[in-house]
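Colleague: Got a sequence here, can you model it:
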Amino acid sequence: MRHRPRRLRLALAVLAACGALVAEAGVGTAQASPAVSLRAGAQGVIAPGVRYEEFSVHASHGTVYGHLLVADLTNRHVSVDLLTPGVVAAREPVSRMADAQGAVAGVNGDFFDIDEAQHPGVVSTGAAVGPAIADGVPFKAAVPYGQRFGPAPPPGTSTRDVIGVGYDRVARLDRLTLTGSVSTSGGTIPLRGLNQYAVPVGGVGAYTSLWGRTSRERAVCGSDQLRSAPCSRDTYEVTVRRDRVTAVSNRPGAGAVSRDGFVLVGREGGARALRRLRPGAQLRMSSGLSGDGSLRFAVGGFPVLRGGAPLGGLDGVTAATRTAAGFGPQGHRLYLLALDGSAERGAGLTIAELASLMRQLGADSAVDLDGGGSSTLVARSPGSHRVTVRNHPSGGAERPVPEGIGLFSR
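Modeller: Sure, this is the predicted structure:
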């Protein structure tokens, strides 16, 4: 028996997958031309263990054009990591971050703090909603659920949900919780935040050099239930270098945080706890992100598919340009997807359709990432040392974002 070439097998799989999406969405398939097809000449290996595909699918709101990256995590040359501008509170185009870090391909990441119109005078931080781990280092923790940006996620999900890859090279969904505290001569102060744009009401958040130079004032605005709630007036900030308090302030400040120190920002009860600290006081901080497994890379996103089944309560009405990430049943194959968002091709997918598409493409579990103007997929051409944008971002150009998922082949 002759076996089909691998490239043809994947092409047929994508065709069958997207055809199933049409059926599940209730869209008729009796048409003169196929409702779903790979785009000729737009697929193939871009690096050892990494493939790129383009496809179109006829969904409930019209024909949608998509771009897919498939990474074989069992290939020893392939790795996955967080794309960043180097700090949490900053934004750059995905292509620039990918080239700077040497990625062969990637997509944009989590939803982020993009608009502070509800808090006049407060600077938008550009920081992402959920947790992030880069090369094994906790980059940031999650903001409270009510402080999230983006569409309403399905019931039972959390801003602490992530998709990640462990040191065992296996992809998985996880939920990362901040663990940490500050030890002082007068006792221990629990940490409720790490490099995040919103600290829980009554809590204390820590900011390291990974935060960047952006103002920390946004950290004390909003509430755990409502992002637009007023900024707290009961706040306190403590600056620490080499385990000693060097400065205190009644308001959160701005500017770079020393690599040999950190800044603590408290609101309400957290502010009262910090006011007991005086310049010269000695203290130690410990922090980490804990989940079900040991992750080398993680990025926030709300689950839409878990264990082969779409989550309940997914929106099946609102269509938009989407970005998603998922993995196969054993976590050995990673799928990164972004849709075109140009005006003439802006039909989009509902969240329910996105979950169905990811499942039919081969993913066992998947998360929805930031979409709309943020949706970006980049990849190198064979032999090139720079990536190019493969989808058509809304507005005609890349939107700067705080993070992305990078594929590396070395």
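
Colleague: switch to C-alpha atoms for all contacts and neighbour counts from now on
Modeller: OK.

Colleague: Taking the centroid of the protein, which residue is nearest it?
Modeller: Centroid-nearest residue in the chain, with C-alpha atoms, centre = their mean: Asp110, separated by 2.6 Å.

Colleague: Assign a three-state SS to it, would you?
Modeller: Secondary structure state of Asp110, per DSSP: H, G, I helix; E, B strand; the rest coil, is coil.

Colleague: Now do the same contact list for it.
Modeller: 128-130, 299-301, 369-370, 403-404 (C-alpha atoms under 8 Å, 6 or more residues apart in numbering).

Colleague: Let me know the closest of those residues to Ala198.
Modeller: Val129 (9.0 Å; C-alpha to C-alpha).

Colleague: Report how many residues lie close to that closest one.
Modeller: 28 (other C-alpha atoms under 10 Å).

Colleague: Check the gap between it and Thr159 for me.
Modeller: Using C-alpha to C-alpha, to the nearest Å, Val129 is found at 7 Å from Thr159.

Colleague: what's the answer for Arg51, then?
Modeller: From Arg51 to Thr159 the distance is 30 Å (C-alpha to C-alpha).

Colleague: same deal with Gly404?
Modeller: Using C-alpha to C-alpha, Gly404 is found at 17 Å from Thr159.

Colleague: Among these two, which residue is more densely surrounded?
Modeller: Gly404 (27 against 24).

Colleague: That one and Pro85 touch, don't they?
Modeller: No: using C-alpha atoms under 8 Å as the test, Gly404 is too far from Pro85 to be in contact (9.7 Å).

Colleague: here's the other one to compare against:
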Amino acid sequence: MTKYKFPFKTTHLSLILALFICCSFQSNGYSYKHIKTDEPQSIHILEVDPNHFNIKPVHAFNMSLGRETVETLSKKNNAIAAVNGGFFKVDRWEGRPSGILKINNFWYGLPLQPRGAIAWDHNAKTVLMDRVTASVKISFSGKTYLIDGLNRPRKLDEIILYSSQFNSTTLTSPEGKEFIIINDKVVAIRNEGNSAIPPNGFVLSVGKCESSDFCNHILVGMPMYINIEITPQSNESTLKLWNSVPNIVGGTPLLIKNGHIIRDFSPEKTISSFLTARHARTAVGILPNGHWIFVVVDGNQEHLSKGMTMAELADYMFNLGSIGALNLDGGGSSTMVIANKVVNDPQGDIDEDQSLKKVRKVSDAILILEKNEY
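Modeller: Model prediction:
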């Protein structure tokens, strides 16, 4: 093993006292390094030039529900490389995004509170990072209504919108009423749940209609307009861009903004242990030259790789040169795939029958594709 000095901006972290590049390679448009530190940490770094490759998010089975491994998603899409994406639910609606996810202008999920996100255009050269909030509004009969959410379980006192990316049906309980919307028009009204969602259409599901003037004013044939708006928390001048880009992936927390490390993660309302304990991590960053950088830190391996705290990860991304960076899903989800092969050591989930480690299935991933594969 050969010892190298790595070109960090600053090296005030104890975890960067000694670095060993275990293996590395460079191809036209991307490079990969596997680095080990004395902490110990095992760190995988992938740098991608968007002039040579497309960068695309993808959800398992191209629906809001369901999970697949990063390796499977990479192979199915002929990707050069891939990392796991945003956080997700493992409840009855398994694989549902916990935060914002927009793929090629189709909505899969929205955040419930301010959370970090990265957004980009088709050529991955216009890139935005910020904490964002989201709202869903519907308009009909000259009035606009703020509703409760998108593509998530509907409570009895809620109004939820379901897109065709969610599932074949709404999976809602029998109570309430559902309005089928195609091409900005109400085409059917059903007095029960679990309605079929039309391709490229929506279903508006209302839990309690009996006491609602809202329901009584909706008729078949009536125009109904849907507006999903994303609001950046630190730069209102980018509002129009955030709402026009085709791809958005959520994470938490935002690590670096406009070249400055973020020290206060409290606006994103994550639990303390998630931030202060060392875990496996996945992060995405943008360099001053426009290149993307993906970092996966292995964790939960006391003598091989302990992982990083969130502050350590923010410092690490900064020292790699990132002017913007976002933490993605981590822990057992942290996976990097190159040439259809997992290059890190993910801890995944425990197989209760065989007590064996297995690679975790995730909801979504970020893929690196040849230009003709987008």
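
Colleague: what's the TM between chain one and chain two?
Modeller: Once superposed, chain against chain, the TM-score is 0.78 (TM-score structural alignment, normalised by the length of the second structure); 339 aligned residues with a C-alpha RMSD of 3.4 Å.

Colleague: coming back round to it: checking the contacts of Asp110 of the first structure against the second structure: which ones persist?
Modeller: Retained in the second structure: 128-130, 299-301, 369-370, 403-404, out of the contacts of Asp110 of the first structure (criterion both residues aligned by TM-score structural alignment, their matches' C-alpha atoms under 8 Å).

Colleague: starting at the chain centroid, how far to stretch 165-184 of the first structure?
Modeller: Taking C-alpha atoms, centre = their mean, to the nearest Å, one finds stretch 165-184 of the first structure lying 15 Å from the centre of the chain it belongs to.

Colleague: ok, and for it, which residues are buried?
Modeller: 165-166, 169-182, 184 (16 or more other C-alpha atoms under 10 Å).

Colleague: count of neighbours near the counterpart of Ala309 of the first structure in the second structure?
Modeller: Counting by TM-score structural alignment, Ala309 of the first structure corresponds to His260 in the second structure. Other residues within reach of His260 of the second structure, judged by other C-alpha under 10 Å, total 14.

Colleague: OK, contacts around His260 of the second structure?
Modeller: 323-324.

Colleague: Ser365 of the first structure: neighbouring residues, count only.
Modeller: 28.

Colleague: contacting residues for it?
Modeller: Per C-alpha under 8 Å, 6+ apart, neighbours of Ser365 of the first structure: 172-173, 303-309, 326-329, 359.

Colleague: From Leu311 of the first structure, how far out is it?
Modeller: Distance, Ser365 of the first structure to Leu311 of the first structure, using C-alpha to C-alpha: 10 Å.

Colleague: same check, this time on Asn108 of the first structure
Modeller: 23 Å.

Colleague: neighbours of the closest residue to Ala256 of the first structure other than its chain neighbours, just the number please.
Modeller: Distances taken as C-alpha to C-alpha, 6 or more residues apart in numbering place Arg213 nearest to Ala256 of the first structure, at 4.3 Å, with adjacent residues excluded. Neighbour count of Arg213 of the first structure, defined by other C-alpha under 10 Å: 17.

Colleague: For Arg213 of the first structure, give its distance to Gly396 of the first structure.
Modeller: Separation of Arg213 of the first structure from Gly396 of the first structure (C-alpha to C-alpha) stands at 29 Å.

Colleague: likewise Leu289 of the first structure?
Modeller: Applying C-alpha to C-alpha to Leu289 of the first structure and Gly396 of the first structure gives a distance of 37 Å.

Colleague: tell me the average deviation of the longest helix seen in the second structure from the first structure after fitting.
Modeller: Ranked by number of residues, the top helix in the second structure under DSSP state H is helix 310-319. On superposition with the first structure, the mean distance recorded for helix 310-319 of the second structure (mean C-alpha distance after the TM-score superposition for the first structure) is 0.6 Å.

Colleague: so where in the first structure does that helix end up aligned?
Modeller: Using TM-score structural alignment, helix 310-319 of the second structure pairs with 351-360 in the first structure.

Colleague: List the contacts of the matching stretch.
Modeller: So stretch 351-360 of the first structure is in contact with 14, 16-18, 20-21, 24-25, 59, 304-305, 308-310, 314-316, 318-319, 322, 324, 326, 364-366, 368, going by C-alpha under 8 Å, 6+ apart.

Colleague: I'd like to know which of the residues you listed are buried.
Modeller: 14, 17-18, 20-21, 24-25, 59, 304-305, 308, 310, 314-315, 319, 322, 324, 326, 364-366, 368.

Colleague: Helices along the stretch 151-300 of the first structure, start to end?
Modeller: 269-274 (DSSP state H, counting those that start in this stretch).

Colleague: Over to the stretch 1-150 of the second structure?
Modeller: Counting by DSSP H, counting those that start in this stretch, the helices of the stretch 1-150 of the second structure are 70-76.

Colleague: Now the terminal residues of stretch 270-283 of the first structure, how far apart.
Modeller: 16 Å.
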